[in-house]
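> I need the structure of the sequence given here:
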Amino acid sequence: MSRFFRAGESDSDDTESDYSDELTNSESEDQSDSDASESESDSDDQQGKKIGRGRFFEGSLSDSDSEDDTVRVVRSAKDKRFEEIEQAVTAMNNGQKINDWVSVQTEFDRANKALQKAVGIIAQTGVPKFYIKAVAELEKTVQSTLDKEKSAAKKMNASNAKALNSMKQKIKKNNRLYEKDIQEYEKDPENYDAEEEEAIEIKPKIKKPKKVVDSDLEEEEGEEVDDGFTPVGAGGKTVEFNQENLFKKLREVVDARGKKNTNREEQVRILERLLVVANTPYQKIRVLLNLISTQFDFAVGLSGYMNISLWKNAEKYLNNLLAILESNNDYIVKENVPEEDDNDKDRLPQNGEAVFIQGSIVAFIDRLDEEFTKSLQNIDPHTTDYVDRLKDEVSLYAVIVRSLAYFNRLDATDAICRTTMRRLEHVYFKPNNVVVAVENAIASLLPADIVKPSEDATSLVHDLCVDLYKNGSSLQRTRAMLCHIYHHALENRFFVARDMFLMSHLQDTIHLADIITQILHNRAMVQLGMCAFRAGMIKEAHSCLQDISGTGRVKELLAQGLSLQRHSTASPDQEKIERQRQFPFHMHINLELLECVYLTCSMLLEIPNIASTAINPENRKKMISKPFRRMLDYNSRQVFSGPPENTRDHIMAASKALANAEWQKSVEWISAIKIWDLIPESRKIKEMLGHKIQEEGLRTYLFSNANYYSSISLESLAKMFDLSLRTTTSIVAKMVWIEELSASIDQVTNIVVLHHLQLTRLQTLALAFAEKAAGFVESNEKLLETKTPQQGERSKKGTNASKEQGPGKQQQQRTMGARGNTRGGRNQFNKGLGNSVRGGRK
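Here you go, the predicted model:
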C-alpha cells in the first residue's frame, strides 16, 4: 500500500475516533451555559469542515506542505500598471540612444495605452514622475534630432524619418496635457523623482512570511493587498468641469472618438456639461461642433436609420450653433482653416479680424437631410408614425433656410449651391398652397431678416433654380432644370415645361447621367405627360408616358419600389442600393392613376388605328401601344367577360364599346373609374374625356363603315355622336386632308361622298413586290455599310487592315443602330410635342 493511501486511512481513523469521543462527551455534559453551547457548535463546525474535506484534499495539503519551492506572490494593480509603463519608458529611452524612432514611436504608444488603463489609479496617486521625466526629455530629444537632421550630410531612411516627424506631432500634442507637471520637472530635474525612487527601493525590503494560499482564499487576500485599485463605474468618478479644463476635456473627447470600446453616451454627457460651462462664443461654438458630430456617431440599429431623438438633438444643437454665429459675426465656421497651435485656448477677435473655426455646417445639413430621408424610407407609410415623422420636415426646412442665409452672408458659393439644392428638393414636388403654408410656418420660427412670408411657390422655385443655373455645377444645373420642369408641369404650364425640355436637350444626354438624375428625369417626363393629359392633349401625353409606362418597370424607373421578378439576377447588395434610392412615400406619383391615364390615351389612339385597317390593310403592322394591344387581345379571347372590377377592366370595356361606335357606353365605363377623383377638378377631366370619346368614336365609325357607304350626311353624323355640325365637318375634313379617308365633302348639301378604290389582283401583287424590293434594298445598304471602310480609313490596304477594321466596324454599326432606335424614340417624342406647337395654341 502506498504512502498516500496509508496517510488517508490513518487520518480517517483519527477523525472517526475523535468524532465518536466528541459525540459521547456532548451527550454526557450538561449544557447549561449559552456561551459553552456556542463554543461547542463552533468546534463541531470545524470538525465538520475537516470531515467534509475528504481524503484526497488532506493528502494534497500534506504534499503541498512538503514542497516549499512553490510560493505565489500577490501584487497590487498599481504595481502591475506602473511596471508596464516603466518597461515601455525604458524601451523608449533605449530606442533614443540608438536613434531608432520606429521603436520609440511604438513604445510611446504602448506607454500611453498602459497609462489609459491605469486612469483609476492615477486619479488617486497622480501621473508617475518617471513618465513625466521621460516625455519631457523625449520632446527635447526629438527637437534636437530634427535640428541635426536638417544639417546632416547623410539623411536617415524614410521609415525612420517618417516616425520622427510623427513623434514630433504626437509628443507636442501629448505634453499639452501635462504642462504643469513638466514645468515642475524643469525647475529641478535632478531631484524631481528622488522621493519616488526611495519608495521603490524601500518597498522590496518589506517581506511577508511565506504562506500557502488556497485557491478559494487567494482572491480575498489579493483584494486586501491591492489597496491601489479603485473600481470606476459609469458615474463612479467625480470630475469637475470648469473654464480651466474645458479645452482639455474637449480634447480628450475628440481623441477618444472612433476608438474601440468608447462609451458614446458618456461622451455626449461630457459635452453637454461642457456646453453648460462654456460662456464665450468661441467655447460654445467649439463644443457645439463636436456635440453635433457626436450625435451622428451612434450606430444605426435594425431600423436602418438614425434614432429620432438623436436626430432632433442634432437639429436643436445646429439651430443653437447658427443662432450664435448670427449674433457674433466675428466668428466664422469654415472647412478649409489651418489648425492653430494654441487650439486649446480661448480666442477673441482682434483688430476687427474674424476668428475662423474649422468645421462644416453644410455637411451637418446634408447628414440631417439624408437621415430624415432614410427614416421616411424605412417607416411604414400607412401608419401614424410616418405622419408624425413627416411633421419634422418643417423644422428641417427651417434649418436649411437659416443655414442658406448664413452662407449668403459669407458668400460661400459651394455651400450656397448645395444648400439651395437641398431646399429645392423639399419644394419642387409640392402644390402651391402647401409651399405657401410651409414658408409662412418657417417665417414665424425664424427671425424676420432671414426669411419673409411667401405667397407664390412659382417665384420661389424660379429664384432657387436661377441661382443654381448661374453658380451651380453641371450636375446641379441639370437637376435644377428637371425640378423646374416638374414644378411647371405640376402647375399645368405644359408649354413652358415642354419648351424648357426641348431647349435644354436633356433627352439626348440623360443616358450619360447618374442614376438619381435619370430617376428625376423620368419623374419630370411622367409629370409632363400628366400635365398634357389634363390639358386634353392626348397624343402629347401618350408620347411622354410611352417610354416609362410601356416598359412594365414603372416602379424601378420612378424609384417607387422594387417589382418582384421571377428570374431576377440582382445580388443582395444591388437590392440594398436600389432600396436606398427609393423616394419617400409622400413624394410618390400615383402609379394606378398613371396607368389609368396611359391606357386611356392608348385607347383613344389605338381603337381608331385598329379600325383603319378596314380601309388600309398596311396599318395592321402599325402599333401605337403594344401593352394596350396585348391587353385588348387577351380580353377579346375571353369566353365570358364579367362586369368590370378594376381600372383595366373598365378601360377594356370602354374600348370594346368605342370600337362598336357605342360612345355612350364608353363614356359611362370611363366615367365610372374612381381614380379620377384624385385629380383636381375631376369633373372637367371627365367632360374632356367624354368629348374626346365622341370625336374618336366618329373617326372609328367612318373607318369601320366606309366600305358600306357611298355617301353619308354630316348632319346625321353630328346627331349620331352628339357633336356640333362645325366640329363634325372639321373632323371629317381633317381625315380627308391627311388621306386617312378617301372621300370628298359637298359643302352645299353637307354630304360626305366616299370613294371606293378596288385594287385589282395585279395592283395588289405589285404593291407586295414593291414592299419586298424595298426591304431587299435596305438590307443591301446595311450590308454595304458594314463592308465599306470609313472615310478616314480608306487609305488602309491589305487583308490585315480589313481584318482589323471588320469587327470594329460591325460593333460600331450595332452601337449606332441601338442609338438610332433611341434617337428615333426621342425624335418621335420631339415630333409629338412639336405637333402641339402648331395646333396647341389655337
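> from now on I want contacts and neighbour counts done on CA atoms only, so please keep to that.
Will do.
> so which strand or helix has the spatially closest residue to residue 614 that is not a sequence neighbour?
The spatially closest residue to residue 614, leaving aside those adjacent along the chain, is residue 704, at 6.2 Å (CA to CA, 6 or more residues apart in numbering). For residue 704, the enclosing helix or strand under DSSP states H and E is helix 682-705.
> just after that helix, pick out the following helix or strand.
As assigned by DSSP H and E, the chain's next helix or strand after helix 682-705 is strand 711-713.
> before we move on, back to that, in the helix holding residue 704, what counts as buried?
685-686, 689-704 (16 or more other CA atoms under 10 Å).
> could you also give me the structure for this next sequence, so I can compare it with the first?
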Amino acid sequence: MAAPGNKFWGGASSSESDSDSGSSDSEEERPVVAAAAPRKMARWAEASSSEDEGVAQRRVVRSHTDKKNEQMLEQIKVMKNHMKIDDFASTITDYEALIKMLEKLRTQVEADGGPPKQFVKAIGALEDYIEKTHAEIQEKKSKGNKLPENKAKAFNTLRSKVKKGNKLYADDLTQLRSNPEDFQSEEEAADSASEASQAAGSEDSASGSSESDSSSSSSDSSSDSDSDSSDSSSDTGGSDSSDSDSEPSFDDSDKSGSEDGDEDLARERKMLRWLITPEKLAEREKKAEVAKAKEAENKAKDQEKRARKKDKVEEGQKGTTHQRKGKDEPEEYTSKELTTKVTEIAQQRGRRGFDRKVYMEKLQKLLVHAAKHGPLEQLYIYASMVSADFDNTGSAFAAMKIEMWNEALQKVNKMLPLLIESHNLMKSGSEDKTSAGDTDVEDPKSHPRLQDLFLSFVEKLDDELYKALQFNSDVYGSEYHEILGNSSKCLVLLNRTLRYFEEVKEPQHLGSIAARLMEQLYYKPDTLNHRVYDAIPHTMPEESKAHWVWPDDSKAYMGKLCHYVWAAGDVRLRRRACLCQAYHLALHDCFQPARDLLHLGNFQEQAAESDVHTQILYNRVIAQIGLCAFRLGKITEAHNCLMDVCQYNKGRELLAQGLSYAKNMERSQEQERAERQRQLPYHMHINLEVLESAQHICAMLLEVPNIAMQAIDPSNKRIISKVLRRALEAYDKQQYSGPPETAKDSVVAAAKDLQRGDWAKACAQLEGLQLWHHIDTNHPENGEKVKAMITEKMKVEALRTYLFSYASIYDAFHLDQLVQMFSLDERTVHSTISKMMIKEEITAFWDESSKYVLVQHVEPSPLQRLAITLAERAVQAVENNERLVDLKSGGFAFKDGARAQPGLATEAKGKGRMGKGFDMKGDAKGAKGKGRGKGSFAGQPMRRAAGWENARAGALRGTQRGWSTGIRA
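Below is the predicted model:
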C-alpha cells in the first residue's frame, strides 16, 4: 500500500521507482532523473503527465482517410449541436458538408461496401429529428402557434434536402432501424458493456468501483498497446485524463448517493477508485490482451485495404476492373440496389480522372444483373452509357467522331427492342411496378421518361451526323463519303422508330420522328431513294426486309409523313414539313401541286416570320419550283421564281451554300459564326450554275422579243430583266467580243443572235452548257428533251422578234416562207402569229387563204403624234413635281428606287416660247416672252438604286424638247 500512498500524496509511483531502479546507474542517465524529479513533486490534483514527458514524444503519422474520418466525426458533432438548438439553416450546411465528405471518401466506401456507420447513424438521427420536429410544428400550428417565416422556410428546405439525399442510403437506414446494435462504434460498445456491468454489480460497492475503474481506463488501454505502460499512465498523469473521461459516471454516482442519503458510501466509492486491487490488475491485463488483439486486427484490416487500393490502381491503369463477389459486391442485386449502383457510377462522369472505358465496363457488367429484373433496368443502364457517349460531342463547329457515333448508334438500336418489350408489358397489364415501372415522370426508370430519353438520343444522333457532314471541308475525300455512308444507318433507325410510334399511337413523338425522316428524304430523287432502300435489306434479318421497299408513289408517302407532323401541332415543324413536301413535288415535275401548296399555306409571309433555317428551306423550294417550271417549258413562271433567287447575285447566300464576299461588306465574328452554322452539307446543294443558266435563258426568251416590240411601240416601258439588259449594253460597248467563257456569256451571245433572228446560231451558242446534263436529277437522260424543248422555244421567239423588227418594212409575209426560215411546222407559225394579232402586238391580219400575213401600215396623224408626245411630257412633269414634294417633305421614297445623295448640284437651262396661261417657276415673262428656268434638288441629284445613271436634276426645266414646238403648232 506504500506505492498508492506515495502517489496519492505526490510521491513517486511504483512503476516509476521500478523504472528508476531498473535503469542503469551510469552518470549519463542520472542527470535525466534529476531533471525529472521536480515534476514528480507536483500536486495530485494537477493535470500531471506520466514519465513519457521526460522522453521525446513519438510522431504519429495518420493516413488521409483517417483524417477525413475524424473530420466527418467532428462535423457530425457540430450537426448534433445545431439540432439541439433547432438551428435549421446551419443544419442544412452541416448536412451538405457531410455529403461532400462522403464523396471524398468514395474509395473507402467502395472498399467497405457502404458508407461509414457513424454517417448512416447521423443521417438516420437527422431524419428522425426532422419527422419529430415536423409533427411538433403541425401540432403547434393547429393551436395557432406558427414558426417565423425564415425559420419555417429553412425547415422546409432542410426536410426536402434530407428526404431527397437519404434516398441513396435507404437500404442502410432500413438496416439501421432493424439492427441498431450493428451501427455502434467500439467506444459506444465498450461504454454500453461497462454500463451493463455497473448495473449488474450495483449492490456490491467494490465491484461497482472496479467497473467504474475499468470504464475509466478503457481509453488508456486503447491508446497504449503495452499493459505496463497503460498501468503507469493510469497510476500517474493518466488519472486526470480518465477523470475527465469518466465525469458522467461520477455524476451518476453522486446522484445515486444523494438520492440514498448516504454520502459516506459515495465518498468511499470515489476513494476506492485510487486503490489497486488484484481484481483490477487482472482486469487490466485482460483488457490489455483484448486491446492487443484489436490492434492486430486493425493492422490486418489496414493492410487489406491498402492491398485493395493497390489492386484498384493497377486495374485502372490496365483499363479493366474485376468485380469481386463476396462481402464487397453481392452476387445478386435488388432493383433498388441496382439503381443506386448505376447512379453512383454515373456520378463519376465529368470528374477529374474519369476513364470512359472503365465506366462502360462497369455498366456493361451490371447489365447481367439488370436482365433479371426486366427491360426498364436495362434501358436505364443503356441510357447512362449513351449519355456518356454524347459527352464527347465537341463544340458547335466540331462534330462527334464517327467511331463514337457508331458506338452510340449500336446502343440506341439495342434500346428499341427493350422499349417495345416494356410497352407490351404495360399494355398487357401483367407486370408489377418493378418490371414495368411507375407512370411517375420523376422516376428515372419510368417508361415515359425512358421513352423520351430514347427519342432525344435518336434526334441527337441525327444532329451529330448532319453536323459531321456540314463541317467537313474535304467534300471529295474518303472521310466525307464514309460519313455519308452512315446516313443509311440513321435512316434505318428513324424508320424503325417511326414504326414503333405508329404502333403506340403517340402523336407528339410520331410527328417529331416523321419530320426527321422527311428531312432525310425530301431532297433525294426517287431513283436515289430506290437504290438506298434496295441496298439496306442485305444487312437486315429476313423478317425485316418487307419494310424496306421504296413506295412507287413517293409523293403519297411524303404526304403521309406530313400528316403525322401536322397532327403533332408544332408550328415550326408544320411549316418545314409542308416546304419539304413542296420541294419533293417540284423535284418530280409536279409544278402545279407544289405551287398550290405554297400559295394555300401562305408560306411567303410565314417564311419571313420564321427562323433563318426555315427561310433557307423556303428559298430552296422556290429555286426547285423554278427549275421544275423550266423543265416543263413554263418560261414565265420559271423566270419569276428563279429571279427571286438569282437577281442580286446572292444565290449562294440565300441557299446557304457558301459565304458571299461582296465589296464594302464587313461581318463581325458572331455574324460569320452564325452564317457558318447554317450552311448546308455539300450533298444537299442545288447547282448554282444550273440555276443561273436557266434564269438567263428564261430572261433571253422573254426580254429579246420585248426589246424588239418596244422599237415600234414607244409607250411600252416594261423591263423584264435588268440584268440581261445591262449585259447586252456592255456587250455592245465592247470593241472586240471574243468567244464566250462562262454560261452567262454564252446566253448573252445567243441573245444578240436572237435579236437578228438567227436562231440556229443562237442555239449553237447554248449547245455546250452544263445545264443540259444536270437539269433533271431524277432522270438525267431527260436533259436532251429539255434542250430540244428550249430550241423550239427559241425558234418561236426568233419568229416573234423577226416580225417585230421587220413588220414595218414588209407589206405581207408568206406562211411557207416563215415556216422554212424558222424550221417550224405550219401550225405553230400560224398559232404564234394569231396570238400576236389577238394581243395587238402587231397590226396585221390573215388573207382569205390564211397563207399570207398582211401588215397594215397606218401612220399616225401629226395631231396624234403631238398628243402622244404631250402625254409623255405631262407624265414627266408630274414625276418631277412629285420628286420636289418628296424633297421638301423630307421623304426620299422616289420612284424606281431613286434616292438623294448630297455633294453635287445640277442645273437645267432652256429657252422656249410659252403660250398664254402658262406660268412656270423661273424667269418666264410674257405670253410670247423668252423663259429661262433654273432648278436643282437643293444641290442633291438622284441616282437609281440599281446603278442607273444619274437622273436629270432640274426641278422645273425652262423648256423641253418638242414642248415649244407643240405649243407653236
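> once they're superposed, tell me the TM-score.
TM-score for the superposed chains, counting by TM-score structural alignment, normalised by the length of the first structure: 0.75, backed by 694 aligned residues with a CA RMSD of 3.8 Å.
> tell me the contacts of the residue nearest to residue 614 of the first structure?
611-612, 614-615 (CA atoms under 8 Å, 6 or more residues apart in numbering).
> cool, residue 616 of the first structure as well?
So residue 616 of the first structure contacts nothing (CA under 8 Å, 6+ apart).
> how about it, what's its partner in the second structure?
Taking TM-score structural alignment as the criterion, the aligned counterpart of residue 616 of the first structure in the second structure is residue 713.
> same check, this time on residue 386 of the first structure
Superposed on the second structure with TM-score structural alignment, residue 386 of the first structure falls opposite residue 480.
> now do the helices in the stretch 1-150 of the first structure.
3-28, 34-66, 77-97, 101-117, 119-125, 129-151 (DSSP state H, counting those that start in this stretch).
> relative to residue 576 of the first structure, which of those is closest?
helix 101-117 (39.3 Å; CA to CA).
> list the buried residues of the closest one.
Buried residues in helix 101-117 of the first structure, defined by neighbour count with 16+ other CA under 10 Å: 101-108, 110-112, 114-115.
> make JSON lines out of those residues and add distance to residue 396 of the first structure.
As requested, these are arranged in JSON lines below (distance: CA to CA, whole Å):
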{"residue": "101", "distance to residue 396 of the first structure": "51"}
{"residue": "102", "distance to residue 396 of the first structure": "49"}
{"residue": "103", "distance to residue 396 of the first structure": "51"}
{"residue": "104", "distance to residue 396 of the first structure": "50"}
{"residue": "105", "distance to residue 396 of the first structure": "46"}
{"residue": "106", "distance to residue 396 of the first structure": "47"}
{"residue": "107", "distance to residue 396 of the first structure": "48"}
{"residue": "108", "distance to residue 396 of the first structure": "46"}
{"residue": "110", "distance to residue 396 of the first structure": "45"}
{"residue": "111", "distance to residue 396 of the first structure": "46"}
{"residue": "112", "distance to residue 396 of the first structure": "43"}
{"residue": "114", "distance to residue 396 of the first structure": "45"}
{"residue": "115", "distance to residue 396 of the first structure": "44"}
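> now, among those, which is nearest to residue 810 of the first structure?
Nearest member of the buried residues of helix 101-117 of the first structure to residue 810 of the first structure, counting by CA to CA, is residue 102, at 60.4 Å.
> which one of the helices of the stretch 1-150 of the first structure lies closest to residue 397 of the first structure?
With CA to CA as the measure, helix 101-117 is the member of the helices of the stretch 1-150 of the first structure nearest residue 397 of the first structure (43.5 Å).
> residue range for that closest one in the second structure?
Using TM-score structural alignment, helix 101-117 of the first structure pairs with 88-104 in the second structure.
> that stretch: average distance to aligned residues in the first structure?
The superposed stretch 88-104 of the second structure is, by mean CA distance after the TM-score superposition for the first structure, a mean 2.3 Å from where its aligned residues fall in the first structure.
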